[in-house]
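Colleague: model the following, please.
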Amino acid sequence: MSSLSVYHESSPQVPNKVLTHVDDIAATLAEQGVRFERWQASTPVTPGASQDEVIDAYRGQIDQLMTECGYVTVDVISLNSDHPQKAELRAKFLEEHRHAEDEVRFFVAGRGLFTLHIDDYVYAVLCEKNDLISVPAGTAHWFDMGEFPHFVAIRLFNNPDGWVANFTGQDIAGRFPRLED
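Modeller: Next up is the predicted model:
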């Protein structure tokens, strides 16, 4: 189940609120400029589907978002617990960073924890199958795929070079809960 836990940055073990209703999650994140919504595939996506098959299943929503927001590149990332660099990738994504563009992810399968650091608050968003999150450019955040990752996600970019992070050098990510496997 998707969820949002909101913490004050000084209280990393005790959330101020925990939301599990999609509309409540979306409304709370929208107050911070973060887009959160649910998508449904136009055709079934089978395990092991190719990148083109995954993108085609969501083509209508992808095209609408690309037109609305000016995204120029779309791809699919898939990670599972057999990936040989899972530990290195997890460590890299767990460092607080920002992007010069929006970070847009749609979870076709599996789950991941996006944690956003906005002003004095930390918003931990557990994204699962059918969840779309768009983290605005310049927003400090980190991502946890868990020790045993399992997700397939569609990524949309403004920058044709794809994922480019500017790490903050702050250690805040290590103080907050991680994705439990």
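Colleague: when you work out contacts or count neighbours from here on, use the C-alpha atoms and nothing else.
Modeller: Will do.
Colleague: which residues in this structure form strands?
Modeller: Ranges of strands in the chain, per DSSP state E, are 3-8, 17-19, 35-38, 73-79, 97-98, 103-118, 121-128, 131-135, 140-144, 151-157, 166-167.
Colleague: by contact count, what packs against the fifth one?
Modeller: It refers to strand 97-98. Under the contact definition 3 or more Cα pairs under 8 Å, 6 or more residues apart in numbering; DSSP states H and E, strand 97-98 sits against strand 140-144, strand 166-167.
Colleague: please state the offset of it from the chain centre?
Modeller: Mean-position distance between strand 97-98 and its chain equals 13 Å (Cα atoms, centre = their mean, to the nearest Å).
Colleague: about what we covered before: now render the strands of the chain as JSON lines, adding mean neighbour count and distance to Leu89.
Modeller: Shown next, in JSON lines, are the strands of the chain (neighbours: other Cα atoms under 10 Å; distance: least, Cα to Cα, whole Å):
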{"stretch": "strand 3-8", "mean neighbour count": "20", "distance to Leu89": "23"}
{"stretch": "strand 17-19", "mean neighbour count": "14", "distance to Leu89": "28"}
{"stretch": "strand 35-38", "mean neighbour count": "18", "distance to Leu89": "24"}
{"stretch": "strand 73-79", "mean neighbour count": "16", "distance to Leu89": "10"}
{"stretch": "strand 97-98", "mean neighbour count": "22", "distance to Leu89": "14"}
{"stretch": "strand 103-118", "mean neighbour count": "22", "distance to Leu89": "13"}
{"stretch": "strand 121-128", "mean neighbour count": "22", "distance to Leu89": "18"}
{"stretch": "strand 131-135", "mean neighbour count": "21", "distance to Leu89": "19"}
{"stretch": "strand 140-144", "mean neighbour count": "23", "distance to Leu89": "10"}
{"stretch": "strand 151-157", "mean neighbour count": "23", "distance to Leu89": "13"}
{"stretch": "strand 166-167", "mean neighbour count": "14", "distance to Leu89": "14"}
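Colleague: please give the structure of this sequence too, so both can be compared:
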Amino acid sequence: MVQAWYMDDSAEDPRQPHRAEPGRPVGLEQLRRLGVLYWKLDADQYENDPELERIRKERNYSWMDIITICKDKLPNYEEKIKMFYEEHLHLDDEIRYVLDGSGYFDVRDEDDRWIRIAMEKGDMITLPAGIYHRFTLDEQNYVKAMRLFVGEPVWTAYNRPADQFAARGQYLAFLAQTA
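Modeller: Predicted coordinates for the structure are as follows:
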């Protein structure tokens, strides 16, 4: 099962867990209230997994590719890692399925506090359009992930502040409804 928690305020190595002290765990229901969806799947069977196919069909995730994030596989690795960790939002949902390795997605809660979501093999997550977030590897420095999209992929990240976009306004309206 996925683990999530409120982060400390340390600016040290982002690959560390950064758990707030005392610990403040976050459950799936709280993530759902933020619009973050989570599934645990069998990553060893991703090519023929009926559960993955069901989710893709239900949610219209029609486009897919696989990315490996590590020094040896990702061109401009250092630059990309820094870019992924910049706080940003997208105008579309961000869907990631970890096939191997691990990393962290950080999302902002309704009070603008960071929640860290530890992702490992078999974890699939959907971050809603308009949520401020970032990604980093953990100390393993390796993740292989499936990227899914509704329709054609859009890679544009809008660094904070990006409150002028309709997707951000729609997300804030969603948060107000779930409060």
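Colleague: what value does the TM-score take for this pair?
Modeller: After superposition, the two chains reach a TM-score of 0.72 (TM-score structural alignment, normalised by the length of structure 2), with 151 aligned residues with a Cα RMSD of 2.5 Å.
Colleague: rewinding a little: columns distance to Gln85 of structure 1 on top of the helices and strands packed on strand 97-98 of structure 1, output as CSV?
Modeller: Listed next are those as CSV, based on distance: least, Cα to Cα, whole Å:
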stretch, distance to Gln85 of structure 1
strand 140-144, 14
strand 166-167, 20
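Colleague: Ala124 of structure 1 is nearest to which of the ones you listed?
Modeller: strand 140-144 (9.4 Å; Cα to Cα).
Colleague: coming back round to it: make TSV out of the strands of structure 1 and add distance to Gly60 of structure 1.
Modeller: Below are the strands of structure 1 laid out as TSV (distance: least, Cα to Cα, whole Å):
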stretch	distance to Gly60 of structure 1
strand 3-8	26
strand 17-19	29
strand 35-38	14
strand 73-79	13
strand 97-98	29
strand 103-118	13
strand 121-128	20
strand 131-135	14
strand 140-144	27
strand 151-157	13
strand 166-167	31
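Colleague: quick one, which of those gets closest to Glu53 of structure 1.
Modeller: strand 73-79 (10.1 Å).
Colleague: just checking, what packs against that closest one?
Modeller: Short answer (3+ Cα pairs under 8 Å, 6+ apart): strand 73-79 of structure 1 packs on helix 51-57, strand 151-157.
Colleague: run the last query once more with 7 Å
Modeller: Under the contact definition 3 or more Cα pairs under 7 Å, 6 or more residues apart in numbering; DSSP states H and E, strand 73-79 of structure 1 sits against strand 151-157.
Colleague: run the chain-centre distance for the strand it packs on.
Modeller: Put simply, strand 151-157 of structure 1 sits 9 Å off its chain's centre (Cα atoms, centre = their mean).
Colleague: residues in contact with that strand?
Modeller: Contact with strand 151-157 of structure 1 is made by 71-80, 104-111, as judged by Cα atoms under 7 Å, 6 or more residues apart in numbering.
Colleague: likewise for stretch 40-58 of structure 2?
Modeller: Residues contacting stretch 40-58 of structure 2 (Cα under 7 Å, 6+ apart): Ser62, Leu99, Lys121, Gly122, Asp123, Met124.
Colleague: so who does the second one touch?
Modeller: With Cα under 7 Å, 6+ apart as the criterion, the residues that contact Leu99 of structure 2 are Ala43, Lys121, Gly122, Lys144, Ala145, Met146.
Colleague: same question for the fifth one.
Modeller: Counting by Cα under 7 Å, 6+ apart, Asp123 of structure 2 touches Trp39, Lys40, Leu41, Tyr97, Val98.
Colleague: would you mind finding the match for Val152 of structure 1 in structure 2?
Modeller: Counting by TM-score structural alignment, Val152 of structure 1 corresponds to Lys144 in structure 2.
Colleague: looks like Ser5 of structure 1 contacts Gln13 (just checking).
Modeller: No - counting by Cα atoms under 7 Å, Ser5 of structure 1 does not reach Gln13; the two are 10.6 Å apart.
Colleague: give me the common contacts of those two.
Modeller: Counting by Cα under 7 Å, 6+ apart, nothing touches both Ser5 of structure 1 and Gln13.
Colleague: related to what we said a few turns ago, distance of the match of Val152 of structure 1 from Gly130 of structure 2?
Modeller: With distances taken as Cα to Cα, to the nearest Å, Lys144 of structure 2 is found 25 Å from Gly130 of structure 2.
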